[in-house]
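**Student:** From the sequence below, what's the structure:
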Amino acid sequence: MMAVMKSWREEGYEIFLWGEETKEPVPVIWCHIFSREEGEKIWCRITEPCIFACVSGRDWNRDFSPWKAEKIYGKSTDFSGGAGEYMQYFEHVILPEAEHALSFEVKDRGMVGYSMAGLFAVYAMYHSEKFGRIGSISGSLWFDGWADYALSHTMKAEKPVIYVSLGSREHKVRNARMASVKKNTELLAAHWKKACPVILESNPGGHFDDPEGRVARGVSRLLTSNKALY
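**Tutor:** Coordinates of the predicted model:
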């Protein structure tokens, strides 16, 4: 179960495909991760058939931020707003290369992510029509100006199924920007629910509690969600 089906390195990053070889189409769920070990922990806890496709080695403050913003932590770096450029690269280079390695034509794609990668997952549905399942797990929906952007722009994805979860204590922090995460997450979930299926869940704990388990639960919930039920 833990063995990766395929993996390869590109310029400064690595792609992993977990799943079983099959000619029958299954959903392909993309996730940006820090390491192979993290991807393995998530994959082992996903309960439904899929290809779990992961990318590690990206710069999270650059590639996943929609525009420039001041850093959160003193030892970190400023957000440089590279999501648009990376989205183009991901959609036109990484995605087709990975799908070429599969033995079936992909008809059902999703993108999930944790923290800044969770912000990038919802950014993707505003800038690409390719993803029908979106998961923002403990997503950085506090990001400066993101809520206003999401409320005032139209998604490119057509009625995606959206899974959003947040730790019960994530908003209880001293940083005023990050403390807005609960308000923004609930606001956006309610907004998206007017147009498409939305699952909103609360997990016990703060931002750093059980990230792999939370992502695996989000993926599993997305895979069992049926658009026809909504």
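
**Student:** Only C-alpha atoms from now on, for both contacts and neighbour counts.
**Tutor:** OK.

**Student:** All the helices of the protein, residue numbers only.
**Tutor:** 36-43, 60-63, 83-89, 95-100, 116-127, 146-152, 176-179, 181-193, 211-224 (DSSP state H).

**Student:** Make JSON lines out of the ones you listed and add distance to residue 6 and mean neighbour count.
**Tutor:** Below are those laid out as JSON lines (distance: least, CA to CA, whole Å; neighbours: other CA atoms under 10 Å):
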{"stretch": "helix 36-43", "distance to residue 6": "12", "mean neighbour count": "19"}
{"stretch": "helix 60-63", "distance to residue 6": "23", "mean neighbour count": "20"}
{"stretch": "helix 83-89", "distance to residue 6": "21", "mean neighbour count": "16"}
{"stretch": "helix 95-100", "distance to residue 6": "9", "mean neighbour count": "13"}
{"stretch": "helix 116-127", "distance to residue 6": "22", "mean neighbour count": "24"}
{"stretch": "helix 146-152", "distance to residue 6": "35", "mean neighbour count": "14"}
{"stretch": "helix 176-179", "distance to residue 6": "37", "mean neighbour count": "15"}
{"stretch": "helix 181-193", "distance to residue 6": "35", "mean neighbour count": "17"}
{"stretch": "helix 211-224", "distance to residue 6": "20", "mean neighbour count": "21"}
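
**Student:** Include distance to residue 51 when you put those into JSON lines, please.
**Tutor:** Converted to JSON lines, these look like this (distance: least, CA to CA, whole Å):
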{"stretch": "helix 36-43", "distance to residue 51": "9"}
{"stretch": "helix 60-63", "distance to residue 51": "23"}
{"stretch": "helix 83-89", "distance to residue 51": "20"}
{"stretch": "helix 95-100", "distance to residue 51": "10"}
{"stretch": "helix 116-127", "distance to residue 51": "17"}
{"stretch": "helix 146-152", "distance to residue 51": "29"}
{"stretch": "helix 176-179", "distance to residue 51": "33"}
{"stretch": "helix 181-193", "distance to residue 51": "26"}
{"stretch": "helix 211-224", "distance to residue 51": "11"}
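
**Student:** Before we compare anything, build this one as well:
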Amino acid sequence: MTLSINNEFDWEGIQVKISLPSNYDPNQTYPAILLNDGNLDFLSSLSESVILVGLTSKNRLDDYTPWKAAALRDGAPDFGGQAKVYHDHLFGGLLDKLQSLYRLDEARLAYGGYSLGGLAAVYSLFSFDKVSCVFSICGSFWYPDFVTYCKEENVENLDCLLYLQNGQTEGVNHTNRLAQAPVYAEQIHTSLQKCYPNGQFVFDPYGHHEQVDERFLAFSSWLAQKWKIK
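**Tutor:** Sure, this is the predicted structure:
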């Protein structure tokens, strides 16, 4: 299902796309989901009940990574480590803009993404508490020093719902850090379960790029239940 896009604009280098429920009523509030990488079609099962906000970074290798790190392979650009700046723009201005345009239910705001977009979302837990749900699907938890960071730093957004889903065969056929992706992911899951005993922590049998639609549908079904969306 390809969603209709009702509004598009640029915010501090972030391309923003908004899909409203077809029966959107400005006199009532709606839950909203902010999705890194902006592919809102993955969330289409929620589109009649939720305001969907796609966020496309101008440079995801910078904006979705918590600190600078060397590229994993020769010839690839290094990771820029600008997630803090990205989140300052997102939570320090863009969210206010969205709330001025639409009636958002502040008790039902979600933020997350896939791969590096999921890594960034989990990183936000330690600095920002503006959303009530954070989700990561196949989050890039192999990122250098991220396991240590999650174990040692204090979580800021303790009161939110947390959904983590990773694949048991992520990193297959790699010889760098990616080869150990499930091991790193398991450590992140274990560490954050202590802070979020009511969170959802899932390992499926797939690789990194497999069953993406199915994974988002599983998240969407879980969120609909938690948010009591019909």
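
**Student:** picking up where we left off before, who wins for proximity to residue 168 of the first structure among the helices of the first structure?
**Tutor:** Closest of the helices of the first structure to residue 168 of the first structure is helix 181-193, at 8.7 Å (criterion: CA to CA).

**Student:** in the second structure, which residue is closest to the centre?
**Tutor:** residue 112 (1.5 Å; CA atoms, centre = their mean).

**Student:** The residue nearest to that residue when sequence neighbours are not counted: neighbour count?
**Tutor:** Among residues not flanking residue 112 of the second structure along the chain, residue 135 sits closest, at 4.6 Å (CA to CA, 6 or more residues apart in numbering). Per other CA atoms under 10 Å, the neighbour tally for residue 135 of the second structure reads 27.

**Student:** Residue 135 of the second structure pairs with which position in the first structure?
**Tutor:** For residue 135 of the second structure, the aligned residue in the first structure is residue 135 (criterion: TM-score structural alignment).

**Student:** And the residue lying farthest from the centre of the second structure, how far from residue 56 of the second structure?
**Tutor:** Seen from the C-alpha centroid of the second structure, the residue lying at the greatest distance (CA atoms, centre = their mean) is residue 27, 28.4 Å away. From residue 27 of the second structure over to residue 56 of the second structure the distance is 29 Å, taken as CA to CA, to the nearest Å.

**Student:** Give me the longest strand you can find in the second structure.
**Tutor:** Secondary structure of the second structure read by DSSP state E shows that its longest strand is strand 104-114.

**Student:** Would you mind getting the average deviation of that strand from the first structure?
**Tutor:** Its matched residues in the first structure lie on average 2.1 Å from strand 104-114 of the second structure after superposition (mean CA distance after the TM-score superposition for the first structure).

**Student:** in that strand, what's buried?
**Tutor:** Neighbour counts over strand 104-114 of the second structure (16 or more other CA atoms under 10 Å) mark 104, 108-114 as buried.

**Student:** Please identify which of those is nearest to residue 152 of the second structure.
**Tutor:** For these, the minimum distance to residue 152 of the second structure (CA to CA) is 22.0 Å, reached by residue 112.

**Student:** For the closest one, which residues are in contact?
**Tutor:** 33-36, 118, 120-122, 134-136 (CA atoms under 8 Å, 6 or more residues apart in numbering).

**Student:** 7 Å - rerun?
**Tutor:** The contact partners of residue 112 of the second structure, taken as CA atoms under 7 Å, 6 or more residues apart in numbering, are 34-36, 118, 121, 134-136.

**Student:** conserved subset of those residues in the first structure?
**Tutor:** Cross-checking those against the first structure gives 34-35, 118, 121, 134-136 as conserved contacts, using both residues aligned by TM-score structural alignment, their matches' CA atoms under 7 Å.

**Student:** Would you mind putting the residues you listed into a markdown table with distance to residue 207 of the second structure alongside?
**Tutor:** Shown next, in a markdown table, are these (distance: CA to CA, whole Å):
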| residue | distance to residue 207 of the second structure |
| --- | --- |
| 34 | 24 |
| 35 | 21 |
| 118 | 16 |
| 121 | 20 |
| 134 | 22 |
| 135 | 18 |
| 136 | 15 |
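
**Student:** So residue 105 of the second structure sits against residue 31, correct?
**Tutor:** Yes. Using CA atoms under 7 Å, residue 105 of the second structure makes contact with residue 31 at a distance of 5.0 Å.

**Student:** coming back round to it: make JSON lines from the contacts of residue 112 of the second structure and add distance to residue 222 of the second structure to it.
**Tutor:** Converted to JSON lines, the contacts of residue 112 of the second structure look like this (distance: CA to CA, whole Å):
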{"residue": "34", "distance to residue 222 of the second structure": "16"}
{"residue": "35", "distance to residue 222 of the second structure": "16"}
{"residue": "36", "distance to residue 222 of the second structure": "19"}
{"residue": "118", "distance to residue 222 of the second structure": "17"}
{"residue": "121", "distance to residue 222 of the second structure": "18"}
{"residue": "134", "distance to residue 222 of the second structure": "13"}
{"residue": "135", "distance to residue 222 of the second structure": "11"}
{"residue": "136", "distance to residue 222 of the second structure": "13"}
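
**Student:** returning to that earlier point: who wins for proximity to residue 13 of the first structure among the helices of the first structure?
**Tutor:** Ranking the helices of the first structure by distance to residue 13 of the first structure, with CA to CA as the measure, places helix 36-43 first at 11.2 Å.

**Student:** Please consider this matter closed, and thank you.
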